[in-house]
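Engineer: Turn this into a model:
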Amino acid sequence: MARELPQDIIENNILTSLPVKSLIRFTSVSKHWRSVILYNPKFAKSQFESSSKTHRILVSSNGSPELKSLDFESPWFGQASSFRKLHFPFEQQPAHCNFLGSSNGLLFVALDDKRFYIWNPSTQFFKQLPGIGYPSNRSAVSMYYGAGYLSATDNYKVMIAYMLDSQEEEEEKSVEAVHVLSLKSPIWRMGNADSLGTDIFPCLQGTLSNEVLHWLYEYNYSRYDLVAFDLASEEFRIMQLPDFDDDGRSLYRCQLGVVGGGLCVASYTDVAITCDSVDFWVMREYDVRESWTKVFNLDFSNLPVQPLLERSPCGWFAMESGTVALKWTGKGIWFMRIDHKEQDKLGLYMIEGSRFAIVEYEESLIWIEEKENVKRTGRNSSRRSRKKLKS
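Structural biologist: I've put the predicted structure just below:
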């Protein structure tokens, strides 16, 4: 007679190696499995560390409650099997959303610059965070932001820098302010916006690496600084980029990302107003300029997507195996996945719209609350909707 495997071996050696999508389906096997998969923080952490991570891109368009989640590394990128339709689980839908950042599969979301949430799109668990409480005589516009996890304190932090515009003529017209929220003590605290001695206007969503948020700041035509905000010390600093001039090429633009856990810069040139290749540099040793290494050059001059990528692509998501290029058009955004080894294997996907919020995230089961405090909904928050998870 066949003997059943011990439960701890099933959970610790088998289930933890499975992807999140499969585990979500297995929550219907038994109440015990459901409890382990959804509400056991040790299991969630072990699964996140043990299994191969699935990288996805989440896209919100025109403030619609319907979202598109694209499998970043799928060889069938652009086909129906490579994306899912999701919905914001929040009861009140936004006119506009910003993805402040992601960490360990958790997304930090701002709706209409007033309501803030932490949300796991894989499990649909979410929690509303406190509002900042802007002064009543000023209107606020977020300028740059980010979020990340601090392993030493097992804590998440969110930072938002915004411009306050005065509604009264006699007052100063605008003031820059920085707020930081720690999930262990969820109260927005004022940060030091003047720690660099100058105004910083980097590009919106910060890139997280080594528990530090990073932005590229273009201070002169084709001249950049790397602005960093340390989530632990809550201080800004300037870091150095590669010496692009050593290439002897005229730098036109660069953009920031993460490849293999290391900070990455994608740089490209303006050649007859046509971008035909991109260099990817990775910082091998954090905060050491000499460790910047050009890991690969993506040449797409002979690819069918070249016409779409003319006049400077607007964004890149890079991995060691492939790169996804983003190109804004009059109808929406083209997402183009290019395999580094077999560049003729292209994946194309168009999302229509005019106002987008985009974030990269990893699928996980990680959550930050005990079972009785977790809130999960599909489109509403009724008790009934919490009992069933969509695969």
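
Engineer: From here on, just use CA atoms for contacts and neighbour counts.
Structural biologist: Noted.

Engineer: Could you measure from the nearest residue to residue 224 once chain neighbours are set aside over to residue 312?
Structural biologist: In this structure, residue 224 finds its nearest non-sequential neighbour in residue 218, 4.4 Å apart by C-alpha to C-alpha, 6 or more residues apart in numbering. According to C-alpha to C-alpha, to the nearest Å, residue 218 stands 16 Å off from residue 312.

Engineer: All the helices of this protein, in order from the start?
Structural biologist: 7-9, 20-26, 31-39, 41-50, 306-309, 383-386 (DSSP state H).

Engineer: Residue 250 contacts residue 275, doesn't it?
Structural biologist: No. In this structure, residue 250 is not within contact of residue 275 by C-alpha atoms under 8 Å, at 11.8 Å.

Engineer: what residues are shared contacts of these two?
Structural biologist: The contact sets of residue 250 and residue 275 overlap at residue 269 (C-alpha atoms under 8 Å, 6 or more residues apart in numbering).

Engineer: higher neighbour count, the two?
Structural biologist: Taking other C-alpha atoms under 10 Å, residue 250 and residue 275 do not tie; residue 275 has more neighbours (21 against 13).

Engineer: returning to what we had before: so how many other residues sit close to the residue nearest to residue 224?
Structural biologist: For residue 218, using other C-alpha under 10 Å, the count is 17.

Engineer: and for comparison, fold this next one:
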Amino acid sequence: MVLSDFRFAFHKIAFRSRTHHELYASLFFPENSVGRCVDVEGSIHHDYAVQIPETYEHYSLRLMGSCRGFILLINFVNGTHFVVWNPTTGFHTTVSYPSALLRGDMYRPHQLWAGFGYDKSSDDYLVVTGWRDPCKTSEVKSRWEFFSVRNNSWKEIETGGFRSNYLITCNSGVFYNGAIHWLAVRSNGEGGRVILAFDLEGKNLSIFSLPRGLHRNGTPMLKLFGGYLGISYMSWQTWRNELWVLKEYKVESTWTKLDNDIPFDDTFNPMCLTKSNECIGMSNINMLAKFGKKGKLLESKVIKCDGHIIMIMFEKTLLTLPRNKREDDH
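Structural biologist: Have a look, this model is predicted:
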């Protein structure tokens, strides 16, 4: 068995044997291109350093998603490519932006959204991106493309008419259940927020609703909580940070509010739940915190950094990306 086969087999066994994978929180300091990683099941005071594979200045680093141990990065200010990176092994590779995005006045990297996911039907990894397509009419249109690692090429996604009327409100996509998800709103402001999903096997877009219990004056964020697609929500009505999970995928009646209510802090960003249902997150005062049930603060740590901190969850893995067809031909 070659090394790559062993790594893939190890990853499959690990996925079958655990409900929760080895999750790590990565805290990134864009100004010096260094990150810190924390095992969420251990103490948040125990961390280690990782070197980001490229230099990012003036807070230009953006984390666009993670999947099976890989993190998708971009240079938010003046980049022309994505970076797919495995923090565990240090492996990384670049994916150039779609040619349509780089053409003329369409090049606006700060207006794009993206995500990274795995299509098990073809054993392929996809970078999915979209952006607002500038046009001379008053109608708002979006353009979507996906990059296949195996085929080493971009392909446009047929969005359908009504889906072009939704505007993505978060740049980073969340991979879950074979699809990448973003929060979106109707371009005309009617109908409230929805979740827009791109299915990697079917190569199609769909939408479904957020929990009905969310109040309009809050700010939802899309996450993964305890193995489910979830929403963290800052409610100005209950004065709590609420966590919701979708117990049955795309069945909107199964949205369930968890009992992890965290004391109100409009700067706190919940990131994940541990095996013991403890919530780990970050506030904009550079404090990493872990809360137990009923919002009890278990531990906290001030992160010393001159600039702002961005954060993402990833799984520790030895996987590498599959070889593309061009490499196989040689």
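
Engineer: List the contacts of the residue nearest to residue 224 of the first structure.
Structural biologist: If you count contacts by C-alpha under 8 Å, 6+ apart, then residue 218 of the first structure has 202, 224-225 around it.

Engineer: closest to residue 141 of the first structure among those?
Structural biologist: Closest approach between those and residue 141 of the first structure, by C-alpha to C-alpha: residue 202, at 14.2 Å.

Engineer: Run a quick neighbour tally on the closest one.
Structural biologist: Residue 202 of the first structure has 20 nearby residues by other C-alpha under 10 Å.

Engineer: Report the separation between the counterpart of residue 321 of the second structure in the first structure and residue 58 of the first structure.
Structural biologist: Applying TM-score structural alignment, one finds that residue 321 of the second structure aligns to residue 368 in the first structure. Separation of residue 368 of the first structure from residue 58 of the first structure (C-alpha to C-alpha): 21 Å.

Engineer: So between these two, which is more surrounded?
Structural biologist: Ranked by neighbour count (other C-alpha under 10 Å), residue 368 of the first structure and residue 58 place residue 58 first, with 22 against 19.

Engineer: Show me what the more buried one lines up with in the second structure.
Structural biologist: By TM-score structural alignment, residue 58 of the first structure lines up with residue 26.

Engineer: Could I get the full set of strands for the stretch 251-391 of the first structure?
Structural biologist: Along the stretch 251-391 of the first structure, the stretches classed as strands by DSSP state E, counting those that start in this stretch are 251-259, 262-269, 277-283, 292-299, 315-318, 322-328, 332-339, 346-352, 356-362, 375-376.

Engineer: Include distance to residue 206 of the first structure when you put those into JSON lines, please.
Structural biologist: Listed next are the strands of the stretch 251-391 of the first structure as JSON lines, based on distance: least, C-alpha to C-alpha, whole Å:
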{"stretch": "strand 251-259", "distance to residue 206 of the first structure": "9"}
{"stretch": "strand 262-269", "distance to residue 206 of the first structure": "12"}
{"stretch": "strand 277-283", "distance to residue 206 of the first structure": "17"}
{"stretch": "strand 292-299", "distance to residue 206 of the first structure": "19"}
{"stretch": "strand 315-318", "distance to residue 206 of the first structure": "14"}
{"stretch": "strand 322-328", "distance to residue 206 of the first structure": "18"}
{"stretch": "strand 332-339", "distance to residue 206 of the first structure": "21"}
{"stretch": "strand 346-352", "distance to residue 206 of the first structure": "23"}
{"stretch": "strand 356-362", "distance to residue 206 of the first structure": "10"}
{"stretch": "strand 375-376", "distance to residue 206 of the first structure": "27"}
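
Engineer: could I get those as TSV with mean neighbour count and distance to residue 76 of the first structure?
Structural biologist: Shown next, in TSV, are those (neighbours: other C-alpha atoms under 10 Å; distance: least, C-alpha to C-alpha, whole Å):
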stretch	mean neighbour count	distance to residue 76 of the first structure
strand 251-259	19	21
strand 262-269	22	24
strand 277-283	21	23
strand 292-299	16	20
strand 315-318	20	17
strand 322-328	20	13
strand 332-339	22	9
strand 346-352	17	7
strand 356-362	20	18
strand 375-376	21	30
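
Engineer: residues in contact with the aligned partner of residue 265 of the first structure in the second structure?
Structural biologist: Under the alignment (TM-score structural alignment), residue 265 of the first structure pairs with residue 231 in the second structure. Going by C-alpha under 8 Å, 6+ apart, residue 231 of the second structure touches 220-224, 243-245.
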